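1. need a 3D model of the sequence below.
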Amino acid sequence: MAARHPAQLMAGIHALDALIGQAAEQPEHTYTFLFCDLLTDAVLAELPLQDVSYGYELNGIGAMRAFVPLNNETFPLDPINATTGGRTAVYVDRDGSILWGGIVWTRDPAKGGMQIQAAEFLSYYQHRYITQTLSTLLENVTANPALVPDGRRLYSDQKSLLWSLFRWSSIAAGGGIRIDINPLAGTGHGVSRVATYFGYERQELFALMKQLASADDGFDFGIEVGWNPVVNNVPPSRFRKAVSWYPRRGRAAADSGLVFSKGGPAANIVAYNWPEDYTAVADQVWAVGDGDGEARLIAGAADLDMLAAGWPLLESVQRYEGVTELATLQGHANADVNARSVADVAPWFDVLADGDPALGGYSVGDEATFTISDDPRFPDGLEAQLRIVSMDVNASKRPEIVRLTCVGV
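-> Alright, predicted model coming up:
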């Protein structure tokens, strides 16, 4: 490797000094952790947690991990009953704003306490299944043709269809976990879908929601949490809102103005990695829907440009239970081949939570400009516009660090 010019070395040293200076100036934040009953949202306890991290995923389920000390300070708070898995909600409040909410699912004994792990509220729908046939087609629900929730017929607009799945899940005893679905009501996305979910197939609700969102011309979705406004001296309460974004969540790089840099005077990237995975690349995708034997519904899509450019034939098969319409299945195939025609490049960047931009100024779905300089892998530097698809906040580390995982735009 060629020797580095002294000017390059000095620039790197100055950038490092600036980053260290930023880290030293990071403010302290006040975190509060509320544990509540999942069904009623009644507060069970406010517990002091240690080694806390929490995260978000675009159209996915972010996790929270923490250590609960068991000692004379926490015993009066009844931490065992306040952290029971599967029926307890937990909220992460940072400086008076709820940034994360989810459900406790696991506890593991550890020296001096226990480790807990929670997942965002969408994880509840990984534990719910379609037990009655639901369909947008009237002929499939003739026994009860009324629209959900009175009947089994689903609204056809994809946004309304998502509302229908949430609404149907809340009908059963114990099935309502206080998710406000009003943001999904009203004007739809203008994209109609044909879908039938047969009760005998016992399909997972979250998987169906994700499948719906990932179709060609789909959408992004999630559950937002926060504090309701305090009025008339009523004790503060929290909200859980199901929301969708069409055609996508977040801002384009030109609109967000977000810039994260490694090297240079405005450096705010502490560490990064840029892995590449070609194992899922495909230039021919087969989408398989419902049906038996030779009558099974199949749609295909190919990336002819890749084949013409000299790529070998690389195939992938994706299965979509409950899809009975060829047009819907073709939409899935088109979306899949577009997603798989490039390598899985998901670089991550550790950035200062209180740098510029600061935590709260960006979210999953946003695009940002990432610049890398003074790195042997990119001798001429690198500037790329990437979309943030997951965020993980290390709340216990000083300075506070946010890991951003991204994909190409």
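
2. okay, CA-based contacts and neighbour counts for the rest of this
-> Noted.

3. now the strands for the stretch 1-150 of the chain?
-> Assigned by DSSP state E, counting those that start in this stretch, the strands in the stretch 1-150 of the chain fall at 31-37, 43-46, 50-57, 63-69, 88-94, 97-110, 113-120, 134-135.

4. can you check which of these gets nearest to residue 373?
-> Nearest of these to residue 373, taken as Cα to Cα: strand 50-57 at 27.8 Å.

5. in the protein, where's the longest helix?
-> For the chain, the helix with the greatest residue count under DSSP state H is helix 6-24.

6. tell me the buried residues in that one?
-> Under the neighbour-count criterion of 16 or more other Cα atoms under 10 Å, helix 6-24 has 12, 15, 16, 18, 19, 22, 23 buried.

7. dump the strands of the stretch 1-150 of the chain into TSV; add distance to residue 286 and mean neighbour count as well.
-> What follows is those, written out as TSV (distance: least, Cα to Cα, whole Å; neighbours: other Cα atoms under 10 Å):
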stretch	distance to residue 286	mean neighbour count
strand 31-37	44	20
strand 43-46	49	18
strand 50-57	27	19
strand 63-69	32	22
strand 88-94	40	23
strand 97-110	35	20
strand 113-120	32	21
strand 134-135	24	26
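
8. now those as TSV including distance to residue 216?
-> Converted to TSV, the strands of the stretch 1-150 of the chain look like this (distance: least, Cα to Cα, whole Å):
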stretch	distance to residue 216
strand 31-37	38
strand 43-46	41
strand 50-57	20
strand 63-69	28
strand 88-94	34
strand 97-110	29
strand 113-120	26
strand 134-135	20
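
9. could you also give me the structure for this second sequence? I'd like to compare it with the first:
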Amino acid sequence: MAFYRYQFCDLVTDRPIADLDLTGVSFDRRICQPGTFSGSVAVTGPETAERVARVVGRSDGDLGRGPGRTVVHVWRGDQIWGTYLIWSAEPKSDNRGRVTVDLSGASLESYLYHRQIRTDLTLAGADQRWLARELVRRMEEPRPIGLVPVTPGEPPDPEIPEESGHVDVAAAEPRSITYRASDAVSFGEALEDLSSRVDGPEWMVRTVVRAGERVREFVVQDQMGQDRTDHVFTQPGNVVAWSYPADASGAATSWRARGDAPDAAPEEEAEPVLSRTWSDPRFEGAGWPLMDRTVDVPGVTSPAALDEHARWWAARSSGSVRFPQVTVRLADRTTLTPDRLGDKARLTLVNDWFPLVRGSPSFSRSWRVIGIEVTPATRGQGEDTATLIFEEPPDTEPGAEEP
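-> Model prediction:
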């Protein structure tokens, strides 16, 4: 059984505060968005109460501790599987007088959504990965939390933006971004905007140990992970449960993106800027009905940028959307860790729904793992389990229609 340690530290300084024995723990990590954390600690006496109070505080006037300024490093063996900012804590007692404290939070990516771009910002004609790193560098001012922007295999802080090989399809040149202070856009929203365009970069925050020191890295790549399939999950075998839902409740086959209205004279009423209409040609050939969706993209007035958003949605979410999930047992020395998100994993299922066909599995596919939710072993459950969220890639590039 893998050993877990929950180390609580100050968000800004990373100074250790206390280690707590938690129960009912669940935590997850995802690409390009925050993951969640939850757990509880039983207060069994004054010493335990004091240790917990150093983490969560006891009153409103206790400004030196508590939610909003405390993180927990989740150690699995000698690796940190995630760093989570504690956003809420609830001490409570049951009818027998037993006191527990429930903790919940989100991974360090959530902090990016709590910092706003407070001055007008334009970054023009730069590589997409450099744009993401520059947003984080600016967010770190004036009170840093120690995020180090890096792209694996490249210098962490180049003086000149490097080329990633990606060219803006609509503009045939490196990308540019503009945000006004009046838009009150958070840095997390700006990064989300950058990554939700066609061929937009992927990013995540990870805490690694280098030379005995914890380092918080903001990692950005054109695509996280590797294509080589090292992680294999099978049923029968290490697969505990699976689901393969198809959801058409938000289905569309025709997509537009709607931005903000351009600046205009006070007496004029400007209309929001719209992208062209984009569709996935696979669905036209399959006889799908026409279903329209318009996606709002606040703060964007560039038709080319809006086209990228509409193309991204047409490629990712046309028709009935499928997001396969599987729950697996994790070995003590598992090859798949939260820092390996983006890797491909092979899933092979043999059951009544996916039977053998001529002696071979009818379901055996490799997908990118874009999310992982871990449930550590407990007394009632002797093995760690993880729910994997896969990405099913689109087969074709969406086509444009004239407005």
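
10. what is the corresponding segment of structure 2 for the longest helix of structure 1?
-> Using TM-score structural alignment, helix 6-24 of structure 1 lines up with nothing in structure 2.

11. stretch 93-105 of structure 1 now?
-> Aligned by TM-score structural alignment, stretch 93-105 of structure 1 corresponds to residues 75-87 of structure 2.

12. likewise stretch 331-338 of structure 1?
-> Using TM-score structural alignment, stretch 331-338 of structure 1 corresponds to residues 308-315 of structure 2.

13. with structure 1 superposed, average distance for that stretch?
-> Averaged over the aligned pairs, stretch 308-315 of structure 2 sits 1.0 Å from structure 1 after superposition, using mean Cα distance after the TM-score superposition for structure 1.

14. buried ones in that stretch?
-> For stretch 308-315 of structure 2, a neighbour-count test (16+ other Cα under 10 Å) marks 308, 309, 310, 311, 312, 313, 314, 315 as buried.

15. residue 237 of structure 2: which of those residues is nearest?
-> Here the nearest of those to residue 237 of structure 2, counting by Cα to Cα, is residue 315; it sits at 33.9 Å.

16. how much space separates the closest one from residue 399 of structure 2?
-> In this view, residue 315 of structure 2 and residue 399 of structure 2 are 9 Å apart by Cα to Cα, to the nearest Å.

17. between these two, which contacts overlap?
-> 279, 280 (Cα atoms under 8 Å, 6 or more residues apart in numbering).

18. might you report the residue contacts of the counterpart of residue 261 of structure 2 in structure 1?
-> Taking TM-score structural alignment, the alignment pairs residue 261 of structure 2 with residue 291 from structure 1. For residue 291 of structure 1, the contact set (Cα under 8 Å, 6+ apart) comprises 297, 324.

19. where does residue 291 of structure 1 sit: helix, strand or coil?
-> The three-state label for residue 291 of structure 1, taken from DSSP: H, G, I helix; E, B strand; the rest coil, comes out as coil.

20. state the distance from it to residue 324 of structure 1.
-> Computed as Cα to Cα, the residue 291 of structure 1 to residue 324 of structure 1 distance reads 8 Å.

21. shared neighbours, those two?
-> In contact with both residue 291 of structure 1 and residue 324: residue 297, using Cα under 8 Å, 6+ apart.

22. tell me the centre residue of structure 1?
-> Structure 1 has residue 57 as the residue nearest its centroid, 2.1 Å off, counting by Cα atoms, centre = their mean.

23. how close does whichever residue in structure 2 pairs up with it sit to residue 108 of structure 2?
-> Counting by TM-score structural alignment, residue 57 of structure 1 lines up with residue 30 in structure 2. According to Cα to Cα, residue 30 of structure 2 and residue 108 of structure 2 sit 11 Å apart.

24. just residue 218 of structure 2 next, same as before
-> From residue 218 of structure 2 to residue 108 of structure 2 the distance is 10 Å (Cα to Cα).

25. now do the shared contacts for those two.
-> Common neighbours of residue 218 of structure 2 and residue 108 (Cα under 8 Å, 6+ apart) are residue 205.

26. neighbour count winner among the two?
-> residue 108 (27 against 23; other Cα atoms under 10 Å).

27. aligned to that one, what sits in structure 1?
-> Checking TM-score structural alignment: residue 108 of structure 2 goes with residue 121.

28. ok, and the closest non-adjacent residue to its match?
-> Distances taken as Cα to Cα, 6 or more residues apart in numbering put residue 102 closest to residue 121 of structure 1, at 4.5 Å, once the chain neighbours are dropped.

29. OK, contacts around the one you found?
-> 89, 90, 91, 118, 119, 120, 121, 122, 123.

30. conserved subset of those residues in structure 2?
-> By both residues aligned by TM-score structural alignment, their matches' Cα atoms under 8 Å, the contacts of residue 102 of structure 1 still in contact after alignment to structure 2 are 89, 90, 91, 118, 119, 120, 121.

31. surely residue 331 of structure 1 is in contact with residue 214?
-> No: counting by Cα atoms under 8 Å, residue 331 of structure 1 sits too far from residue 214 to count as a contact (9.5 Å).

32. got the contact list for residue 55 of structure 1?
-> 62, 63, 64, 100, 390, 391, 392, 393.

33. if I look at it, how far off is residue 8 of structure 1?
-> Residue 55 of structure 1 sits 36 Å away from residue 8 of structure 1, going by Cα to Cα.

34. what do you get for residue 303 of structure 1?
-> 43 Å.

35. same check, this time on residue 33 of structure 1
-> Taking Cα to Cα as the measure, residue 33 of structure 1 falls 46 Å from residue 8 of structure 1.

36. do residue 135 of structure 1 as well
-> Counting by Cα to Cα, the gap from residue 135 of structure 1 to residue 8 of structure 1 is 64 Å.

37. cool, and residue 93 of structure 1?
-> Separation of residue 93 of structure 1 from residue 8 of structure 1 (Cα to Cα): 43 Å.

38. likewise residue 322 of structure 1?
-> From residue 322 of structure 1 to residue 8 of structure 1 the distance is 59 Å (Cα to Cα).

39. ok, and the closest non-adjacent residue to the residue mapped onto residue 250 of structure 2 from structure 1?
-> Using TM-score structural alignment, the partner of residue 250 of structure 2 in structure 1 is residue 280. Leaving aside its chain neighbours, residue 280 of structure 1 sits nearest to residue 340 (6.4 Å; criterion: Cα to Cα, 6+ apart).
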